[in-house]
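Colleague: sequence below, structure please.
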Amino acid sequence: MNRPASRTAATRPARLRHLPLCALLGISLNASADGSIGIDPYAPGQGFDRPGEAAWGGWNRCDGGTLFAEWDIFDDASHGAADDRTAAPGGAAEQVAACGVTSAWLGWSTDAANPAFAYNNGNYLYNLSNGGQGGTTSLRINAAGPLRPGLTRVVLQFETRSYPIMPDSLRLNGLKPTLVANTLERDTTINGRPARLFHQLAIWNLGAAPPTLLFDFATEAHTVLQMVALDAGPLNSGSTDDPGQAPVPASWLINLPGEALPPALIQSLHAQRPGWFPAEWRPSQLTYRQSVNKAGTRLGRRLKGSIKALFHDPAEGPATNRVFLDIYRKDPIADIRIAECELKTTQKRRWTRVNIDNRLVRLGTARYALDLELTEIPATSASRFKRRIGQCDIDLDAEGIQAGVPALREGDYTRLRRAEP
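Modeller: You can find the predicted model right below:
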């Protein structure tokens, strides 16, 4: 098998040994992408965007509180040891390969029989061994920098040949992307040889700015990784409330979906035991209220509501009675999950025997409730629960449960899910 065509030596830049001082200090300089394979990925309609011009953006590269790093050159000697398969940001014809970062590197590895190689002085990564047998390549990006606190959007853009990045492999700090999309797929010719080109976009909408961004992703056999661009910045369409200011007093309703059950199961349960199981599992509404005292020194939030849903007998199998309400904030690119609330089972009615798929099982119902009321004192960051039925995690990027009442806005909506066994 022929190796992929390389970029020409005439367009090859000097290797980047260290992050430039302007990158560490966040100094803004214009940058242009490498078009030596015949395509400028940032040209109109070619699939790549800078955040200042992208629908997903709203900031400029090298603005304070943002992060940018780009790999168009994968130079093994530019980071760590000369042969440890890691590379600092570097790009052909780029004046700045990174800014706003205190550290950044991209690494690659496969098993011993199928290693990935940085070919042609790092112009691309190709996971094909010398024996001609390709293998899956695991890649990681590690980047850190002082991102602005609050809702954050993190974006990766990829240029590959032969195959795209494996979408199911993408993770940021263990989280799946909010959105993955192909922005360009076409046949082209590179150095006189036919090639299939892919541009991809992956977006994470985060409830808080993480101190370190750890990305994991993979390519299948014979994939050529040509370019990766990383951008992170504030999500202006959903910026967090200023904790020093009281929220506007408000009260409104937010949806609380009913449990999604197959229609045939609903009909069967109701036909067998109409007093136990309804003919329709109706949705309900959560009431959200927020208030502030006249002095502006105490803020109050309350979130209250309940629905009826199935209550399983744990002895009957792996089904779980943990029911969660995910709260989303609308966004033009990909809606943000801003909180995860677990409802508490109340008014349990257990159990009755019903026939499901020709098997008698014990099944019941329960009222799943959420009633949280919290008082906050912004000047001291103190808070106190006055009511606590169920719980909400309001910082999904932090380990554990960061309990509280989410600061909702009109237009926020919810999705109900039952925890996996």
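
Colleague: rest of the way, CA atoms for contacts and neighbours
Modeller: OK.

Colleague: state the distance from residue 23 to residue 205.
Modeller: 24 Å (CA to CA, to the nearest Å).

Colleague: ah, wrong one, I meant residue 57
Modeller: Taking CA to CA, one finds residue 57 at 12 Å from residue 205.

Colleague: same thing with residue 89?
Modeller: In terms of CA to CA, residue 89 sits 23 Å off from residue 205.

Colleague: the two: which has the busier surroundings?
Modeller: Under the criterion of other CA atoms under 10 Å, the comparison of residue 89 against residue 205 puts residue 89 first, with 32 against 24.

Colleague: and the nearest residue to that one once chain neighbours are set aside, how many neighbours?
Modeller: The shortest distance from residue 89 to any non-neighbouring residue, by CA to CA, 6 or more residues apart in numbering, is to residue 71 (4.9 Å). For residue 71, the neighbour count with other CA under 10 Å is 26.

Colleague: do the same with residue 307
Modeller: Residues within reach of residue 307, counting by other CA under 10 Å, total 21.

Colleague: what helix or strand is it on?
Modeller: strand 299-312 (DSSP states H and E).

Colleague: ok, longest strand in the protein?
Modeller: strand 360-377 (DSSP state E).

Colleague: in which helix or strand would I find the residue nearest in space to the middle of the chain?
Modeller: The centroid of the chain falls nearest to residue 204 when counting by CA atoms, centre = their mean (2.9 Å). Element membership for residue 204 (DSSP H and E) is strand 193-206.

Colleague: mind giving me the packing neighbours of that strand?
Modeller: strand 152-161, strand 179-190, strand 336-342 (3 or more CA pairs under 8 Å, 6 or more residues apart in numbering; DSSP states H and E).

Colleague: circling back: contacts for the helix or strand that comes right after the longest strand of the chain?
Modeller: Later in the chain than strand 360-377, the nearest helix or strand by DSSP H and E is strand 382-389. If you take CA atoms under 8 Å, 6 or more residues apart in numbering as the criterion, strand 382-389 is touched by 343-344, 369-377.

Colleague: for comparison, sequence B:
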Amino acid sequence: MLSLYRIIVSLLLVCLSGQVVADTSNGPNPYGPGYGFDTPNEASWGGWARGDTNTLYAEWDVISDVSYGESDDRIAAPDVGTYNVDDAYLSWNLGVFLTSTGNLISADVVQEFFIHISPMSLFSGPLIVALQIEMWGDEPVAPLLNGLAASSWTQTFAGTSVTDHDLNQYLGLWYFADTVNFFGFDLTNQPFISLAQVAIDIAQVPEPHTLVIVLTGLILIGAMTQRRDSLNS
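Modeller: Purely as a prediction, here's the structure:
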């Protein structure tokens, strides 16, 4: 309960400051050494670079309501970068508010987030989809993609930010055998859990390579989970 109190008080103080700062400035950079985000060229689930042929990328860090559509429609465009994206936005429900750091949080309603991505061209299978998210607070409900649960859902980092928030990072992986022309992610947070950053990477890969990535990724994720559990015990 004390940690929840710290999160709300700290975020409200940041809101009152009126300063807009990227989450990476509040700490830490999720791609930094020891933290949970990876670019696909360095990830166990990857094997490609952002911007390669037959890949897609979208990322939100400083979420802004004025970046897509109207200024009060609770919809935000990716601010860090995109590739091979025709349309992409992150939306949220009534009762969720934006902090001045570009995070989303609510003190009294269940938070519903929806991420819509339409690629420039159709993706034929097999596909790998990676969702990386950073939360300030407890673990969120496991996300869905096009109504499907992730093949794996793993916590990749647990610690605190420089502003003393509980900081958790997660990785969800999905594998599709067939053509997909729309990607719709559903995320649900209980009150007091702040959504801080989202990165999505998608790639079309040859069948043998898919099997290697799946097996290698699951083995490494399992080892990482076992190591984290042993450190916490």
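
Colleague: can you name the residues of the second structure that the strand holding residue 307 of the first structure overlays?
Modeller: Strand 299-312 of the first structure corresponds to no residues in the second structure, going by TM-score structural alignment.

Colleague: any buried residues in the helix or strand following that strand, and which?
Modeller: Toward the C-terminus, strand 299-312 of the first structure is succeeded by strand 323-329 as the next helix or strand (DSSP H and E). For strand 323-329 of the first structure, the buried set under the neighbour-count rule, 16 or more other CA atoms under 10 Å, comprises 323-329.

Colleague: what's the answer for stretch 134-152 of the first structure, then?
Modeller: Applying 16+ other CA under 10 Å to stretch 134-152 of the first structure flags 134-152 as buried.

Colleague: just stretch 161-175 of the second structure next, same as before
Modeller: 161, 165-175.

Colleague: returning to what we had before: thinking the residue nearest to residue 89 of the first structure is in contact with residue 229, fair?
Modeller: Yes: counting by CA atoms under 8 Å, residue 71 of the first structure does reach residue 229; the two are 6.4 Å apart.

Colleague: does residue 208 of the first structure count as helix, strand or coil?
Modeller: Classification of residue 208 of the first structure by DSSP: H, G, I helix; E, B strand; the rest coil places it in coil.

Colleague: translate it into the numbering of the second structure.
Modeller: So, by TM-score structural alignment, residue 208 of the first structure is matched to residue 178.

Colleague: residue contacts, the aligned partner of residue 44 of the second structure in the first structure?
Modeller: Using TM-score structural alignment, the partner of residue 44 of the second structure in the first structure is residue 55. Each residue near residue 55 of the first structure by CA under 8 Å, 6+ apart is listed here: 332-333.

Colleague: and the one 5 residues further on, by the same measure?
Modeller: Contact partners of residue 60 of the first structure, counting by CA under 8 Å, 6+ apart, are 50-52.

Colleague: and if you look at residue 174 of the second structure?
Modeller: Here residue 174 of the second structure is in contact with 128-130, 145, 149-152 (CA under 8 Å, 6+ apart).

Colleague: need the max-distance pair from the residues you listed.
Modeller: Across those, the longest distance by CA to CA is 13.8 Å; it joins 128 and 149.

Colleague: who has more neighbours out of the two?
Modeller: Using other CA under 10 Å as the criterion, residue 128 of the second structure and residue 149 rank with residue 128 on top: 21 against 15.

Colleague: from residue 217 of the second structure, how far off is that one?
Modeller: To residue 217 of the second structure, residue 128 of the second structure is 11 Å away according to CA to CA.

Colleague: what does residue 137 of the second structure give?
Modeller: Relative to residue 217 of the second structure, and taking CA to CA, residue 137 of the second structure is found at 26 Å.

Colleague: ok, the two, which is more surrounded?
Modeller: Comparing residue 137 of the second structure with residue 217 by other CA under 10 Å, the one with more neighbours is residue 137, at 23 against 18.

Colleague: what span of the second structure lines up against stretch 388-402 of the first structure?
Modeller: Against the second structure, stretch 388-402 of the first structure falls on no residues (TM-score structural alignment).

Colleague: again but with stretch 266-279 of the first structure, I slipped
Modeller: Counting by TM-score structural alignment, stretch 266-279 of the first structure has no counterpart in the second structure.

Colleague: part of a strand, is residue 268 of the first structure?
Modeller: No: read with three-state DSSP, residue 268 of the first structure is helix and lies in no strand.

Colleague: surely residue 130 of the second structure and residue 200 touch.
Modeller: Yes: judged on CA under 8 Å, residue 130 of the second structure makes contact with residue 200 at a distance of 5.7 Å.

Colleague: show me what residue 181 of the first structure lines up with in the second structure.
Modeller: Under the alignment (TM-score structural alignment), residue 181 of the first structure maps onto residue 154.

Colleague: how many other residues sit next to that match?
Modeller: 18.

Colleague: just confirm it contacts residue 168, I think it does.
Modeller: No: using CA under 8 Å, residue 154 of the second structure makes no contact with residue 168, being 10.6 Å away.
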